[in-house]
Each structure stands twice: as C-alpha cells, then as structure tokens.
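# show me the folded form of this:
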Amino acid sequence: MPEQKTFVAAEIGLHARAAAVFVRAVTETGLPVTIRKHNGAPVDARSLLEVMTEDFDQGCEVYLNIAPEDLSGDQTIPMAERALFALSAVLEGTQAR
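Model prediction:
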C-alpha cells in the first residue's frame, strides 16, 4: 500500500484555510487518499469536514495512504506514490499553492 509519513507544518494545524488547501490538492490528484494520525483511524482526505474534525495540529505526524485496491483504470502504484509525495510537500509547507 502506498504510504507517506509526514507532518503538519501549518501554525494552526489543518483547520480552515490550511485544510482547504490540502483537501483541494488531494481532490486534484483524483486518487482516493486517506490521512491518519499514528495509530489513528484513517479519514477521507478529500473531505474537508473529516480532515478538520480530526484535529491535526501543527507538528502532528500523519500518514497519507492509498489502498492499491482503490486504484482504478490507468492509476498505478508509482503514480500514487508520486501523488503522496506531492501531498506531503503541501502539508509540510514546501510547495507553493
């Protein structure tokens, strides 16, 4: 399963604007990405409400995942891995949006 460990750099965590920027980036990938805290239950990273209610604070270690069985059509594991890396950059604040 493609997985990327990263952290939340936004000063206020994934709330309001930062969450919206992240969810928009996830949606643009067209992939079924989930996000979770260490030992936490995964939530749909395409859902602003789910992301905001999980309380991902600044510095919080998170895991982005895509289950291979959720890939469809021409979506490949290498494509999923590249997308997770790019989404990690969004969370870490290293990619301008």
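# for the rest of this, base every contact and every neighbour count on C-alpha atoms.
Will do.
# longest helix of this protein?
Criterion DSSP state H: the longest helix present in the chain is helix 77-92.
# and this one, please, so the two structures can be compared:
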Amino acid sequence: MWSGNFATRRRGPSFTEGVPLPTEKAVVAAPAGLHARSAAVFVRAVTDTGLPVTISKAGADKADARSLLQVMTADFPQGCEVELSISDSALEGGLGREQAENALRELRGLLESQGAI
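Next comes the predicted model:
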C-alpha cells in the first residue's frame, strides 16, 4: 500500500510545456446566442469530439463546453467573441495536435454558421 505524501508528489514536466495549446476564436452567430437549442447543439457537438474543450469570453472564467449548464450560465450572446481551447492533458493522452486543431475548427464553424444552430 502506498504511504507517500500527496503534497510532495510532483508531476513531471508536460511535453507540451512552452507550446501554445490549441485554441480557436469564434463569434457566436445564433440570434439568441448560446441559449437553449443552440447551446444544446453546440454541447452535443463538443461531446461528440470526446475532447475536454473549454469556452470563454473576455473577462470571464472558462466554462466546460461539454456541460450544457455551464455553457448556458456563462451567457454567450449573439456577436460575442469566444475562445475555444483544449487542455494540455488531452494532448498528453496521445491525442494528436492536428486532430485537436481540426476539432476546434469544426466547432468554430458551427458557432459561426447561424443556419446550423
């Protein structure tokens, strides 16, 4: 049985250390912003990627884009510029950077295409 102290255990350096994380900026096009149906469509698309995507706007904390409650609570109105990002832990798990960037581009396209949401 392990008897070490969690406070003294340190995680090794990330192989992504010093490398910018995959991010995409987008502008919310849905007339009602990310509320109700548009938020549900977006969250479903994020969940389908299987990636830990976050969404944020200037001056606000990041929200887990896989959580409908967090996305709706964060209030992203029409015309709001948002930043989508994927945590470095996803890249450490063997996910290719190119795959992560492609997923974010697809999500950006969804947010920016008013007809899709």
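# circling back: flag every buried residue along the longest helix of the first structure.
Residues 80, 81, 83, 84, 85, 86, 87, 88, 89, 90, 91, 92 are the ones in helix 77-92 of the first structure that count as buried (16 or more other C-alpha atoms under 10 Å).
# that helix: average distance to aligned residues in the second structure?
Overlaying the second structure shows helix 77-92 of the first structure at a mean distance of 0.4 Å from the equivalent residues (mean C-alpha distance after the TM-score superposition for the first structure).
# where in the second structure does that helix fall?
Matched against the second structure by TM-score structural alignment, helix 77-92 of the first structure falls on residues 97-112.
# what does that stretch contact?
With contacts defined as C-alpha atoms under 8 Å, 6 or more residues apart in numbering, stretch 97-112 of the second structure is touched by 22-30, 42, 45-46, 49, 51, 84-86, 91, 116-117.
# the residue lying closest to residue 93 of the first structure once chain neighbours are set aside: neighbouring residues, count only.
Leaving aside its sequence neighbours, residue 93 of the first structure sits nearest to residue 9 (C-alpha to C-alpha, 6 or more residues apart in numbering; 6.1 Å). Per other C-alpha atoms under 10 Å, the neighbour tally for residue 9 of the first structure reads 20.
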